[in-house]
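Undergrad: Need coordinates for the following:
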Amino acid sequence: MPLTRTDVDGAIRDAGLRVTESRRAVFDALQEHPHASAEDIHAVVRQRVESTSLQSVYNALGDFAAAGLVRRIEPAGHPMLFELRVDDNHHHLVCTRCGAVEDVDCATGHAPCLVPSDAHGYRVAVAEVTYWGLCASCAADET
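TA: The predicted structure follows:
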């Protein structure tokens, strides 16, 4: 369920950031389009705030990522994607044909979800797992 205007403004302020029209529009676009690229977000934001540049979208996303409001994911061979689901250590499914991305909960156990066979002295905090394959729609097209 999307956050209200008051909740969005509060989340931005709580992250130590100033609320601006473009930041609010970027946050709203991410609520509507999880796993979106900066370019995709810019296209949505421009419909609401015509003067918003791609650079200002990148700036907002960078500020949000640094403040922990968004998570940046970088599937190999795909543009950097952003999402608001930051409160857990979930993973992703990526379609090798159409590029669709879906969230998938932790693979096993407690965060960081996967335990390396040899941590080499590291204290592991996060595990990033990407499952690659065909989404249901692309798989159906093959039959």
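
Undergrad: When you work out contacts or count neighbours from here on, use the C-alpha atoms and nothing else.
TA: OK.

Undergrad: Could you double-check that residue 27 sits in contact with residue 8?
TA: Yes: between residue 27 and residue 8 a contact is recorded at 7.3 Å, counting by CA atoms under 8 Å.

Undergrad: Please generate a structure for the following sequence too, so the two can be compared:
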Amino acid sequence: MTPNAPNGTHAVGTNDPRERLRTAGLRVTRPRLAVLRWLTRHPHATADQVATAVRRQLGSVSTQAIYNVLNACSGAGLLRRIEPAGHPARFETRTADNHHHLVCRRCGRTEDVDCVYGAAPCLSPSTTHGYAVDEAEVVFWGYCPDCRSSATAPEDPSHHHEEGRS
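TA: Modelled structure (predicted):
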């Protein structure tokens, strides 16, 4: 993994989805191509958002087929699945670095945050318990600009100290 890699960086060295699928050992299918292309332009999308977009493009595609594509591509390292607590899983094509995420507590909007300190992993645990640590996953929680501007957003984030999150 490469720290501080630019947006859109992929684990497989090409941006061409056909070549990425072949290199990962996956068959090139219309649903797989549609999913990869759409997620490249719309990172952090949920499975439902992907399904809606792919159906608009290809017509009838089952929800199970979309989940199969997402799982196969995630398993092959073509997609990264992130699971912010209390929000649906989201998928992105940026897989070749150790970046992190900002997640809005209210709407779930998710943004990338580059790893800015040292080599991957950015953080070192106080003890490894014998593990060979090669990645750190960090989620920063808060309120996006749109939710902050709404009348009901709290002004002071210290009001939302939940166990394990601040």
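
Undergrad: on that earlier part again, neighbour count: residue 27 and residue 8 of structure 1, which is higher?
TA: Set residue 27 of structure 1 next to residue 8 and count neighbours by other CA atoms under 10 Å: residue 27 wins out with 27 against 19.

Undergrad: wait, what's in contact with the corresponding residue of structure 2 for that one?
TA: When structure 2 is aligned by TM-score structural alignment, residue 27 of structure 1 is paired with residue 36. Residues in contact with residue 36 of structure 2 (CA atoms under 8 Å, 6 or more residues apart in numbering) are 17, 93.

Undergrad: I'd like to know which elements whatever helix or strand residue 6 of structure 1 lives in is packed against.
TA: Assigned by DSSP states H and E, residue 6 of structure 1 falls within helix 5-14. Packed against helix 5-14 of structure 1 by the contact rule (3 or more CA pairs under 8 Å, 6 or more residues apart in numbering; DSSP states H and E) you find helix 21-32.

Undergrad: Average offset of the helix it packs on relative to structure 2?
TA: Once the two are superposed, helix 21-32 of structure 1 sits an average of 1.0 Å from its aligned residues in structure 2 (mean CA distance after the TM-score superposition for structure 1).

Undergrad: Give me the next element, helix or strand, following that helix.
TA: Trace forward from helix 21-32 of structure 1 with DSSP H and E and the next one is strand 36-37.

Undergrad: Tell me which helix or strand comes right after that next one.
TA: In N-to-C order, the element after strand 36-37 of structure 1 by DSSP H and E is helix 38-48.
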